[in-house]
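Enquirer: How does the following fold in three dimensions:
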Amino acid sequence: MTSTPDSQPQAADRPPPRASWRDAWAVYLQPRVLIVMMLGFSSGLPLALSGSTLLVWVSENGVSLGTIGLFTLVGTPYTLKFLWAPLVDGLNIPLLTRWLGRRRGWLVFTQLLLMAAILGLALTDPARSPFFVALGALLVATTSATQDIVVDAYRVESLAENEQAAGMASYVAAYRVGMVASTAGALFLVTGFEYVGLTRLDAWMASFASMAALVLIGIVTVLCAREPEQSRIADAAAGGKPSVSRIAEAAMGAFSEFLTQRHAIVVLVFVMLFKFTDAFAGAMTVPFIIDIGFTRNDYAIIVKGVGLAATLIGGFAGGFLARGTSLVTCLWIGGLLQAVSNLTFTWLALVGPQQWALTVAVSVEAFTGAIGTVIFVAYLSALCKNPLHTATQYALLTALASVGRIYLSSGSGYVAAATGWPLFFVVSVLVAVPSLILLVWLQRRGHFDELGPVKV
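Expert: Sure thing, here's the model as predicted:
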């Protein structure tokens, strides 16, 4: 239904009812929210290993800026994961599904594969065979993307409506903690292993093996969790059907149901572009920090240490914002903040390699980026409504969101080389304009009114 000037505000456009501060904090201690938080850690851990940590590794080995930019293409599985997401909705894992349920069985299965993939990446050497480094990172990204499919479905299906905002804030905060563990934690381990006498290659191998061990946290979390009630009901309803039929129905139902909505194509393009400004700047943040004179440990301490605190504050700020403000207003706030914050790196490039300046720039970017991420996750969750194919629909949306991070930002290294660092981050702000134009277009056509009650 399209909104008119005389119509009353619809459910999706009205701010959710306000709760007391005590009630707002109490929901973060609910068991389901705590489980989702720990699964956020599991999702964040492998992303950085095949992303920023990998970039530090190859940067130390003299790889050119253009090639480093192309390394973002190892994240291709994040853009294609919707192709195999129907398997997660329709296929049972032998024994594991029977013991743990559909979602939990898939989670344990993918986490075991993830441990093996990280250990495989640890055996590569960027100085001698960058191709095998890319291949190892690709395997980590593939298993990580599959884990994300299941975690996203579990989160959407398990949380009650009044837990969604807290769940998303906790998920994003823990997601960033996982990324810190696999960046700052991994880099400190490399330095420590080198200090006790290991070669650089052996130090990196031992560090990645330690990261593989951290995947056990996710496995223990799954074993302590319960299968979502929505998943059990949907699984029981389709239990008599062959796996092939269930997979086909998940694929066709998810896509047809979504594409029959009004403005579906515009929504998909908006999803693809909303986080592009973050991705474009983020692809070159590590090379920029190292290039202007900071060390590996500076990056670990400030970017992933101080940045973590700012991220946690920003994540919970985004959660509280989502509880008390309409979704479209939240998207405006998040979209503008995450774009303008890139200018702090332009300022840093002009100030030079001073640790206090890096601290300020990183804190601002991490805080605003976390707000934007929580709000964006809220929007994606509001678009998924059917437990029969939650995994497939959410995978489609997050895969499109990854297009900006993987493909559109893959040429950022060439842009940085051509413009220089100060102007590069100005360009990263300008690339946010198309998504804001689409936000205006969708708002004027009542898209957010049509979503119905939003789980934020």
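Enquirer: from here on, contacts and neighbour counts on C-alpha atoms
Expert: OK.
Enquirer: Can you point out the helix or strand that includes residue 314?
Expert: Of the helices and strands defined by DSSP states H and E, residue 314 is found in helix 307-324.
Enquirer: I have a second one here; can you model it like the first so I can compare?
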Amino acid sequence: MNQPLKHDQDFPIKTVSALSLSVVVVLYLAHALPLYFYNVALPAILRHQGVDLRWIGMLSLLYIPWAFKFFWAPLIDRFYFKALGKRKTWLLFTQIALVLGVVALALTQFDYGLSIFVIVGLWISTFAATQDIAIDGYTVETFSESEYRLGSMAQSIGVALGSMIGGAATLWLYQLYGWQTALMCLAAMTALTMIAIFLIKENSNTEKIAKQPPSLIRAFKRPEILWALALIVCYRIVEAPAMAMLNPMLIDQKWSLAEIGVLMSVIGAGIGLLAAVTAAFLLKKIAATQLLIWAGWARSLVYALLGLAVLLSWFNQWHMLLGLFVVVILAIRYIAMTALYAHFMHTSSKEQAGTDFTILVCFELLVYFIGGAMSGFLAKAFGYGNFYLILAAASVLSVLLSQVLIHKAKQTEQLT
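Expert: Down below sits the predicted model:
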């Protein structure tokens, strides 16, 4: 499923320089900063201000643009200013919009009601999602096939750093200096990442090889995309409910919000960095799909152990043991995501890299949202222990089916 793309010969870049890799890390960090402020810091700040939990829960609606960004992805691949470059056009435009959005939050504070957070939040989320299309397209077009593992690693590192800085660090600044100072610092950090945009070097051949305008129809006609979509459903539908119930379980085990914040945003992000680097090293030796299967087996084992630990009341005796389970689950997840995104890069056509990659990511998010939505009902019906044992069994089935899909996809590619 990871065979060379037809047009790789048009892209002579064989190795990725440290500068190119750093640029990609910073680009992914750029749009992760404001997003993780909304995802990590803002819920805690709003709760501190006495905002109703129902309003805080509605913040999840801000991710709607991420699930449907594939609708305008072909436009990002198709329209741009030639003087600036195919990707630089959208990267600059969206980054300026993100900075303006964060500044607007800093200046409005809480004086205009919660609706302002939703409006500005949708602005930030929409432009961050649009920027992600351009970043993904740039990464696929710039890196050679053998270096996609590094592009996927850079993505994981950028997102992990965004979680630490946009989430944990901004929350810390808010506690020390207040809302406006914290948000202006976040705006300044977001603006500084714009430097990376001026350092990117776009391959001029990307404009020459596209024989037809980028479109969704072209993407869905490719067998590689269809097999990848099937793999996403099979693999990710199990992971989503397992991840969704980690925070509620931590709360029910009497972990404080501060402890959960450190565990998920600081320790978890640090583990994510190490896991991403480890995955990139492993991907030099094995195929992305093989690493994905290995992570799936490890995931199954950990879910089973977690379920047993709950049923046997281990966490009542060893309070921090649950934190260890969470760290291991996060590490496996980062390895799996690095492998999965490397596979997405292999699958995407360089003729419309942003469109193809975005379709896969959007579908992955949609499956993740659906899986997460089921989690609460299942956990309440069966209890945490049985819930994770059921997920362990489902994960085993998921891995077995994923292996079949990968094998079938390789057979299809050999025939074409």
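Enquirer: what's the TM-score here?
Expert: Structural agreement between the two chains, given as a TM-score (TM-score structural alignment, normalised by the length of the second structure), stands at 0.82; 399 aligned residues with a C-alpha RMSD of 3.5 Å.
Enquirer: against the second structure, where does the helix holding residue 314 of the first structure fall?
Expert: Alignment note (TM-score structural alignment): helix 307-324 of the first structure is matched to residues 268-285 of the second structure.
Enquirer: Buried residues in the matching stretch, which are they?
Expert: Within stretch 268-285 of the second structure, the residues that count as buried by 16 or more other C-alpha atoms under 10 Å are 268-280, 282-283.
Enquirer: what's downstream of the helix holding residue 314 of the first structure, the next helix or strand?
Expert: Assignment by DSSP H and E places the next element after helix 307-324 of the first structure at helix 327-340.
Enquirer: Next, the distance between the ends of stretch 296-309 of the first structure.
Expert: The first and last residues of stretch 296-309 of the first structure sit 19 Å apart, counting by C-alpha to C-alpha, to the nearest Å.
Enquirer: Quick check: buried residues in it?
Expert: Going by neighbour count (16+ other C-alpha under 10 Å), the buried part of stretch 296-309 of the first structure is 296, 298-309.
Enquirer: now do stretch 355-366 of the second structure
Expert: So, applying 16+ other C-alpha under 10 Å, buried residues of stretch 355-366 of the second structure: 355-366.
Enquirer: export those residues to JSON lines and tack on distance to residue 157 of the second structure and secondary structure?
Expert: Compiled in JSON lines, these are given as follows (distance: C-alpha to C-alpha, whole Å; DSSP: H, G, I helix; E, B strand; the rest coil):
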{"residue": "355", "distance to residue 157 of the second structure": "23", "secondary structure": "helix"}
{"residue": "356", "distance to residue 157 of the second structure": "22", "secondary structure": "helix"}
{"residue": "357", "distance to residue 157 of the second structure": "18", "secondary structure": "helix"}
{"residue": "358", "distance to residue 157 of the second structure": "19", "secondary structure": "helix"}
{"residue": "359", "distance to residue 157 of the second structure": "22", "secondary structure": "helix"}
{"residue": "360", "distance to residue 157 of the second structure": "20", "secondary structure": "helix"}
{"residue": "361", "distance to residue 157 of the second structure": "17", "secondary structure": "helix"}
{"residue": "362", "distance to residue 157 of the second structure": "20", "secondary structure": "helix"}
{"residue": "363", "distance to residue 157 of the second structure": "22", "secondary structure": "helix"}
{"residue": "364", "distance to residue 157 of the second structure": "19", "secondary structure": "helix"}
{"residue": "365", "distance to residue 157 of the second structure": "19", "secondary structure": "helix"}
{"residue": "366", "distance to residue 157 of the second structure": "23", "secondary structure": "helix"}
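Enquirer: picking that back up, which two of the buried residues of stretch 296-309 of the first structure lie the greatest distance from each other?
Expert: Between any two of these, the greatest separation by C-alpha to C-alpha is 19.3 Å, found for 296 and 309.
Enquirer: quick one on the thing from earlier: kindly indicate which of the buried residues of stretch 296-309 of the first structure lies nearest residue 255 of the first structure.
Expert: Taking C-alpha to C-alpha as the measure, residue 255 of the first structure sits nearest to residue 308 out of those, at 36.4 Å.
Enquirer: Now do the contacts for the closest one.
Expert: For residue 308 of the first structure, the set of contacting residues under the criterion of C-alpha atoms under 8 Å, 6 or more residues apart in numbering consists of 176-177, 180, 366.
Enquirer: cutoff 10 Å now
Expert: Residues near residue 308 of the first structure by C-alpha atoms under 10 Å, 6 or more residues apart in numbering: 173-174, 176-180, 301-302, 314, 362-363, 366-367, 370.
Enquirer: Same question for residue 377 of the second structure.
Expert: The neighbourhood of residue 377 of the second structure, defined by C-alpha under 10 Å, 6+ apart, consists of 241, 383.
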